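Participant: no sequence for this one, just the structure:
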C-alpha cells in the first residue's frame, strides 16, 4: 500500500503554506463574506508570569467572577451587578511594540518590561447581527508556539494569515473575500497572525479560547456575549425546567451552553 509522504510534525513552514492555500467551496448555499464591518478587534496572544504562569489575550488572563449563577443564566435575566464583574476586551493593546521580536522569547531581556499581565473576566458585547473582524496576533512574549484559537457558537471566515507583525496598510489587500475557509478553529502561526471575520448572530455567552489544554487552563480565554435579536428565533430561550439550581465553581464553564436552543446546538456547536 502506498503511504503519502507527510511533513514532519514540527515543520511549521510547510504547515503555514498549506493552510495559506486553503479555500472553501463556492456554493450558493454558503453565506457570502460580509463586506461591511461593524467592530474591529486586534488581540495579542502571549504568556505571563504573575503569581503563577498564565496565558493571556491582550495581556489579560481569564479569571471567572465569584458568582453562584452561571454567566449565561445571569445574562438571560440581566442580573444586577453582573456587568461590574466583567472587563471588556480592549480593541488593542495600550502599548504597541514589535510583537515578534525574538528577544522576547523566554527568557528574553525585554519580556518583563512589556508583560504587564493582569487577571480579569474578559468579555466583549456585540449587538445581534454585528459583523466582527478580529486580528489574532501571536507574540514572542514568553512563548514561541502556535495557538489554535476556537470560537464557540459561530463560524469564522479566515481572510488571511501571515508571519511577522500584522500591518493593515499592507495586509488588508491580501484578504480573500471570495472563497475563504470557514472554520470555528484557526491556527495562529508562531510569530505570525490571522485575520478572521464573523457575524455575531447566535445570542448568548460564548467562549473563545486556545485549544491547547494548558493554555486554556492558564487563561487564554475570553467571553463573547451576543445580545438578542428582534424575534423569538433570534433570542436566547429561557432556562429549561430541569436546569440545575445548585452549581459549583467547576460547573460555571460547562453550564454556559446547557440551555441553548436545539437549533443552536445542531447548527452551531
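Facilitator: It's in. Treat the numbers as computed from the prediction; the structure is a model and nothing was measured. Residues are numbered from 1 along each chain as shown.

Participant: rest of the way, CA atoms for contacts and neighbours
Facilitator: Noted.

Participant: would you map the strands across the protein?
Facilitator: With DSSP state E applied, the chain shows strands at 39-48, 54-57, 60-62, 87-88, 118-120, 122-126, 130-138, 147-151, 156-163, 182-183, 185-188, 192-200, 204-210, 221-226, listed in chain order.

Participant: and the last one, what does it pack onto?
Facilitator: This points to strand 221-226. strand 54-57, strand 60-62, strand 122-126, strand 204-210 (3 or more Cα pairs under 8 Å, 6 or more residues apart in numbering; DSSP states H and E).

Participant: now residue 20, nearest residue through space, not along the chain?
Facilitator: Nearest non-adjacent residue to residue 20, counting by Cα to Cα, 6 or more residues apart in numbering: residue 161, 6.9 Å away.

Participant: before we move on, the earlier item: dump the helices and strands packed on strand 221-226 into CSV; add distance to residue 69 as well.
Facilitator: Listed next are those as CSV, based on distance: least, Cα to Cα, whole Å:
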stretch, distance to residue 69
strand 54-57, 25
strand 60-62, 18
strand 122-126, 17
strand 204-210, 13
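
Participant: for these, which one sits closest to residue 251?
Facilitator: Closest to residue 251 of the helices and strands packed on strand 221-226, according to Cα to Cα: strand 204-210, at 14.4 Å.

Participant: so what does the closest one touch, helix or strand wise?
Facilitator: Right, strand 204-210 is packed against helix 71-76, strand 147-151, strand 221-226 by 3+ Cα pairs under 8 Å, 6+ apart.

Participant: next up, a structure to set beside the first:
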C-alpha cells in the first residue's frame, strides 16, 4: 500500500486490503510468484449483526506472460465477512509518508474539540398517521440531520440567509451514557433523536479535532465517515468508549495517516484532526448510502479568510435554483 484517499503512506506490505465506501487505496503488486494465473478476489465486510447484505465474492484473474496453464486458479482464503480484527489491523497499521509530496504536519493546537457519537435509531410515527411502527433513523450527537429544501446551505451562507440551518450542533453528546453498551437499547428515549439542520461554525484556519464515538443504539457497526472539502489526520482508533485519560497516550503526532474518509471501528472510536482552511459549507456524513438520508450527517460552516483567495467566490450566474 502506497497511498490512501490520494495521500501517500509509508509502504505497507499486506496480503489483504480493506476499503470502505468512499475510500481509495493505491497498491503496488510484486509479481514474484511462479509463472501462472492467480485470482484476485474481493468480498464484503459487514460488521453489523443480523443485517442482510450482499455476500457476493467477486474475482479477477492476474495472468503472467507466458503462462501455459489453462487450469482454473486456486481461490485465495478470504477473511470472514465479519472479521473486524483483520479490518482493524489493516486500518490501524497505515502511517503517513513524512516529508513526501503533499505531507502536512499535525497541527498541535486545537481550537475546536468535538466528541461526536454516531449511530442508528428510530423515528416515531408522524402525528395523525397510521403506521406499523417506528421507522429507521440515524443521528450524530442525538441530532438526526435534515437536508434543507428551500435553499442550499452554501447559498444561505454566501447570501447570509437565515432559517436554512442553525449553528448549534452540539460539540459533545447532549446526554452522556455508556456508548458501546448494548443495554442502552432498554432506555427507549435514547432510541429517538430529534430532527434538525444543525451545523458547526468555525473560524478560517482554525484547527478542529473530532473524536468519533460509535454507539450500540440498535447495534454497533463500522461507519465510514466522510468529510467534504478537507483531508484529516487520523491520530488514533480503538474499541470501546474513548477514554481521554488513557487513549490520548495513543495519539500519533509523528506520522499519522491522512485521508478524507475514516472507517470508525464497530463499537469503537477514531480521533481525527484537520485545519479549516477552505471557506464554505462542508458536509460530514456516513458513506453508507442508506445512512445519509436517515440523518447520519452534519456540516461545517467555515468562515471566510482575510484575503480574496481565502474568501468564498459568488455562485455562477447560471446556477440552477432549488
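Facilitator: Now that the structure is in, tell me what you want to look at. Fair warning: this is a prediction, and the values are worked out from it, not measured in the lab.

Participant: after superposing, what score do the chains get?
Facilitator: The TM-score (TM-score structural alignment, normalised by the length of structure 1) is 0.84; 239 aligned residues with a Cα RMSD of 1.6 Å.

Participant: on that earlier part again, so which of the helices and strands packed on strand 221-226 of structure 1 comes closest to residue 100 of structure 1?
Facilitator: Across those, closest to residue 100 of structure 1 is strand 54-57 (Cα to Cα), at 15.4 Å.

Participant: so what's the residue nearest in space to the middle of structure 2 closest to, chain neighbours aside?
Facilitator: Against the mean C-alpha coordinate of structure 2, by Cα atoms, centre = their mean, the closest residue is residue 225 at 1.3 Å. Once flanking residues are discounted, residue 225 of structure 2 sits nearest to residue 286: 4.5 Å by Cα to Cα, 6+ apart.

Participant: alignment lookup: the one you found to structure 1.
Facilitator: Residue pairing (TM-score structural alignment): residue 286 of structure 2 is matched to residue 210 of structure 1.

Participant: do you know how far that match is from residue 45 of structure 1?
Facilitator: Residue 210 of structure 1 sits 9 Å away from residue 45 of structure 1, going by Cα to Cα, to the nearest Å.

Participant: overlap of the contact sets of these two?
Facilitator: residue 220 (Cα atoms under 8 Å, 6 or more residues apart in numbering).

Participant: quick one: neighbours of residue 289 of structure 2, just the number.
Facilitator: 10 (other Cα atoms under 10 Å).

Participant: before we move on, what about residue 255 of structure 1?
Facilitator: Neighbour count for residue 255 of structure 1, taken as other Cα under 10 Å: 18.

Participant: for the residue lying closest to it once chain neighbours are set aside, give me its contacts.
Facilitator: Nearest non-adjacent residue to residue 255 of structure 1, counting by Cα to Cα, 6+ apart: residue 70, 6.3 Å away. Shown in contact with residue 70 of structure 1 (Cα under 8 Å, 6+ apart): 247, 251-253, 255-256.

Participant: counterpart of residue 70 of structure 1 in structure 2?
Facilitator: Residue 70 of structure 1 maps onto residue 152 in structure 2, by TM-score structural alignment.

Participant: and its match, how far is that from residue 320 of structure 2?
Facilitator: Taken as Cα to Cα, the span from residue 152 of structure 2 to residue 320 of structure 2 is 11 Å.

Participant: next one: residue 200 of structure 2
Facilitator: Using Cα to Cα, residue 200 of structure 2 is found at 26 Å from residue 320 of structure 2.

Participant: ok, residue 8 of structure 2 next?
Facilitator: Relative to residue 320 of structure 2, residue 8 of structure 2 is positioned 37 Å away (Cα to Cα).

Participant: same thing with residue 62 of structure 2?
Facilitator: For residue 62 of structure 2, the distance to residue 320 of structure 2 (Cα to Cα) stands at 46 Å.

Participant: counting by contacts, list what the biggest helix by length in structure 1 packs against.
Facilitator: When structure 1 is parsed with DSSP state H, its longest helix is helix 12-20. Packed against helix 12-20 of structure 1, as judged by 3+ Cα pairs under 8 Å, 6+ apart, are no other helices or strands.

Participant: what's the matching range in structure 2 for that helix?
Facilitator: Aligned by TM-score structural alignment, helix 12-20 of structure 1 falls on residues 84-92 of structure 2.

Participant: give me the mean deviation of that stretch from structure 1.
Facilitator: When structure 1 is superposed, stretch 84-92 of structure 2 averages 1.1 Å from its matched positions, counting by mean Cα distance after the TM-score superposition for structure 1.

Participant: buried residues, that stretch. List them.
Facilitator: 84, 87-88, 90-91 (16 or more other Cα atoms under 10 Å).

Participant: what of stretch 110-120 of structure 2?
Facilitator: Neighbour-count burial for stretch 110-120 of structure 2 flags 112, 114-120 (criterion: 16+ other Cα under 10 Å).

Participant: lovely, talk soon.
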